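*Asks:* one predicted model, sequence on top.
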Amino acid sequence: MRITIVTDAWHPQPNGVVRVNDTLRQTLERREHEVQIIEPSHFRCMPCPTYEEIPLALFPRRRVARMISEFQPDAIHIATEGPLGFAARGLCLRRRWPFTTAYHTKFPEYIAARTRLPLDRLYAVMRWFHGPSHAVLCPSPSVERDLVARGFTNARAWSHGVDTHLFHPQPKDFLDLPRPVFLYVGRITVEKNLPAFLDLDLPGSKVVIGTGPQREVLEKKYPQVHFRSAYGDRELSRYFASGDAFVFPSLTDTFGLVMLEAMASGVPVAAFPVTGPRDVIGASGAGIMDTDLKAAALKALTIDPTVARAHAETFSWERVADEFLSFLAPLPGREATRPGV
């Protein structure tokens, strides 16, 4: 099957959306599907306002149309609601092609936090964008329920997976710091709610691995916190495995892939009982959810690392790929080329 995936988030951006789309691509290609990724490096771009590390494609409509036409896909999936996503959506509507979309990120909440625009109006834009989609793939049942409650009629739960070969238990001596080590890995942005973690009075050390527009501000505000950067997935996996508890303070993530990567590394998770942690941790015993994040972090230290690892192993990328293929909508005349999942 020939599949076009259109995404405004791609390497070298270090975020969960990129990892999901790239791992999905690799999984599909191992199954001998042909995957076309249409991403920002093919276009002239400008930095995203307030988030300069994210490139926004300028006037991509014609090139997107040409790339898709030349590839002749059997199905089209639009992974993001950025300029490339809008261009692909417009092309599909003009040519009356079915397509699927994904809802990876709570953009309405993020934009509202930065601009004070009304949340209902921002969700109206999301309903307009995703409305013509054959299926809006949501990273968890909780997100599916949230979107249905906001008037989406085509939301479908589509879980994510974790690479348990890359992320696995390893010696903890990569971080030579007082124990226990409470770890956060991810983007350092306002929506990640990091002060909820950094303000906690915890024993041992707090470590933050990542980059983002808030890093410099938080480094100055919290000089006792160890801020590090990971260069490559191998180093990232060693940082994950070096933690004793992974603290996930976000209140707005739709999934939180880093929690799975921590658990695959044998590191239990502490989080608020909100969308994302509810679906990733659930009743597994691999983490603690509590409105008191300090209490959750301390309780997470008591969890057997093998429990965390075993739970992560249930999130198979093969199952993720099966679900993805089952949701795709073949283009007219291409139904006969679609293989079984």
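*Replies:* Everything's here; your move. Predicted model only: the values in this text are computed from it and were never measured.
*Asks:* alpha carbons only for contacts and neighbour counts from here, please
*Replies:* OK.
*Asks:* now do the SS call for Pro288.
*Replies:* Just so we're on the same page, residue 288 is Ile rather than Pro. Using DSSP: H, G, I helix; E, B strand; the rest coil, the structure places Ile288 in strand.
*Asks:* residues in contact with Arg215?
*Replies:* Applying Cα atoms under 8 Å, 6 or more residues apart in numbering to Arg215 gives the contacts Ile188, Thr189.
*Asks:* try this one side by side with the last:
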Amino acid sequence: MRILIATDAWHPQVNGVVRTLTMMADAARDLGVDVSFLTPQSFATVALPSYPDLRVAIPGPARIARLIADARPDNIHIATEGPIGLLVRRYCLKRGLPFTTSFHTRFPEYVSARSPIPESWVWRGLRRFHAASQAVMAATPALAEELRERGFSRVVLWPRGVDTDLFSPRQFDLGLPRPIFLSVGRVAVEKNLEAFLSLDLPGTKLVVGDGPARHELARKYPDAIFLGALQGEQLAQIYATADVFVFPSRTDTFGLVLLEALASGVPVAAFPVSGPKDVIGDAPVGVLSEDLGAACRAALAISPEQCRAFALNHTWESCARAFIDNIVHARRDSQHSTRTAA
């Protein structure tokens, strides 16, 4: 089976979407599935006006068509709703080709945080984008249910995984005052980092990540340490040195960093919102509270061994199998509908 994934989010971006797609694809190849990507690397790009660190592709229909023809896919999956996703969707609709999509990012909340555009307008556009999809993949049951309530159809689950070999408990000490409270992710307004940075906590606050709000937040909160974007072994070492992982976002659809922290034996403190609630649930590996400071302090008492054991149940192989199964079932349903209509 050959699957082509079209995505506007790609390297050198460092985010959950890129990590999910690359890690899942590696696991899928180990299962005998040929996964290729159609990404911004094939096009000229421009920086987003309010987000210069993110560059958006400027694709053309003819080039899109050639790249798809060269890939000779059996199935097409559209991972993002950007310029590449829009043109690949148009390509499929024009030729009557079935395709699947996935919902990764709460763009309505992100857009409204940066502009006066009403969330309802963005949700309307997203419903229209995904309406022709044979299956809309969502990371958690709560997100899937929310999408259905908002009028999305054919929503299916696509759970995430974590590299438990890379992200693991280890002896690593930065020599900073403890306890160490760590947050990892894009440093932008929609991540609600000030809810963490403004807390009165003992020890040290660490922030890993980059983004348009980094310099302003570093100036406003000089007691916090901003390490910039890290990946691989460097990132794994920072996770391992932390005592509590703080996740202040109220808008993330999943939060892959939660699993990375737990795999490192680090308990979670977060708000009781979709994302953390779906990842953690009732498991004794984190504290979810509207009082984020109290959650941070309470999380210090959680066993690192429990966190690690929880994360070991989430593998990239199971993520890849779910992705492949969703595509196979969607393809089968599409063929059945075509035969029935005939």
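*Replies:* Good, I have the coordinates. The structure displayed is predicted, hence computed values, not measured ones.
*Asks:* can you give me the TM-score here?
*Replies:* The TM-score (TM-score structural alignment, normalised by the length of the first structure) is 0.95; 334 aligned residues with a Cα RMSD of 1.6 Å.
*Asks:* Leu198 of the first structure: neighbour count?
*Replies:* Neighbourhood size, Leu198 of the first structure [other Cα atoms under 10 Å]: 21.
*Asks:* relative to Gln72 of the first structure, how far out is it?
*Replies:* Distance, Leu198 of the first structure to Gln72 of the first structure, using Cα to Cα, to the nearest Å: 49 Å.
*Asks:* repeat that for Arg63 of the first structure.
*Replies:* Here the criterion is Cα to Cα. By it, Arg63 of the first structure lies 14 Å from Gln72 of the first structure.
*Asks:* repeat that for Pro180 of the first structure.
*Replies:* Using Cα to Cα, one gets 54 Å for the distance from Pro180 of the first structure to Gln72 of the first structure.
*Asks:* do Thr254 of the first structure as well
*Replies:* Using Cα to Cα, Thr254 of the first structure is found at 32 Å from Gln72 of the first structure.
*Asks:* ok, now how distant is Phe107 of the second structure from Asp282 of the second structure?
*Replies:* Taking Cα to Cα as the measure, Phe107 of the second structure falls 28 Å from Asp282 of the second structure.
*Asks:* do the same with Asp333 of the second structure
*Replies:* Noted for Asp333 of the second structure: a distance of 35 Å to Asp282 of the second structure, by Cα to Cα.
*Asks:* of these two, which one has the most company?
*Replies:* More crowded of Asp333 of the second structure and Asp282, by other Cα under 10 Å: Asp333, with 14 against 11.
*Asks:* helix/strand/coil for that one?
*Replies:* Using three-state DSSP, the structure places Asp333 of the second structure in helix.
*Asks:* how about the helices of the stretch 151-300 of the first structure, start to end?
*Replies:* Under the criterion DSSP state H, counting those that start in this stretch, helices of the stretch 151-300 of the first structure are mapped to 195-198, 215-221, 233-242, 257-264, 277-280, 293-300.
*Asks:* those helices into TSV, with extra columns for distance to Leu28 of the first structure?
*Replies:* As requested, those are exported to TSV (distance: least, Cα to Cα, whole Å):
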stretch	distance to Leu28 of the first structure
helix 195-198	37
helix 215-221	35
helix 233-242	21
helix 257-264	19
helix 277-280	23
helix 293-300	35
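*Asks:* nearest to Ile188 of the first structure, out of the ones you listed?
*Replies:* helix 215-221 (5.6 Å; Cα to Cα).
*Asks:* check which residues of the closest one are buried.
*Replies:* Arg215, Leu218 (16 or more other Cα atoms under 10 Å).
*Asks:* just to revisit the earlier point, neighbour count: Thr254 and Gln72 of the first structure, which is higher?
*Replies:* Applying other Cα under 10 Å to Thr254 of the first structure and Gln72 shows that Thr254 carries more neighbours, namely 23 against 16.
*Asks:* distance of that one relative to Val148 of the first structure?
*Replies:* Taking Cα to Cα, one finds Thr254 of the first structure at 14 Å from Val148 of the first structure.
*Asks:* confirm that Val35 of the first structure sits in a strand.
*Replies:* Yes - according to three-state DSSP, the state of Val35 of the first structure is that of a strand.
*Asks:* secondary structure class for the residue lying closest to it once chain neighbours are set aside?
*Replies:* Once flanking residues are discounted, Val35 of the first structure sits nearest to Ile3: 4.9 Å by Cα to Cα, 6 or more residues apart in numbering. Three-state assignment for Ile3 of the first structure (three-state DSSP): strand.
*Asks:* tell me, how many residues neighbour Ile3 of the first structure?
*Replies:* Neighbours around Ile3 of the first structure, by other Cα under 10 Å: 23.
*Asks:* ranges for the strands of the first structure?
*Replies:* 2-6, 34-38, 45-48, 51-57, 75-78, 100-102, 136-138, 155-157, 181-185, 205-209, 226-228, 245-248, 269-271, 287-289 (DSSP state E).
*Asks:* residues making contact with the third one?
*Replies:* Around strand 45-48 of the first structure, the neighbours that count as contacts under Cα under 8 Å, 6+ apart are Glu53, Ile54, Pro55, Leu56, Ala57, Leu58.
*Asks:* picking that back up, go through the helices of the stretch 151-300 of the first structure and pick out the most buried.
*Replies:* The highest mean neighbour count among the helices of the stretch 151-300 of the first structure belongs to helix 257-264 (a mean of 28), with neighbours defined as mean count of other Cα atoms under 10 Å.
*Asks:* tell me the angle of it relative to strand 181-185?
*Replies:* Our comparison of helix 257-264 of the first structure with strand 181-185, counting by axes from the mean of the first three to the mean of the last three Cα atoms, to 10 degrees, yields an angle of 140 degrees.
*Asks:* counting contacts, what elements does helix 257-264 of the first structure pack onto?
*Replies:* Applying 3 or more Cα pairs under 8 Å, 6 or more residues apart in numbering; DSSP states H and E, one finds that helix 257-264 of the first structure makes contact with helix 233-242, strand 245-248, strand 269-271, helix 277-280, helix 305-312.
*Asks:* at 6 Å instead, please
*Replies:* Where contact means 3 or more Cα pairs under 6 Å, 6 or more residues apart in numbering; DSSP states H and E, helix 257-264 of the first structure is packed against helix 305-312.
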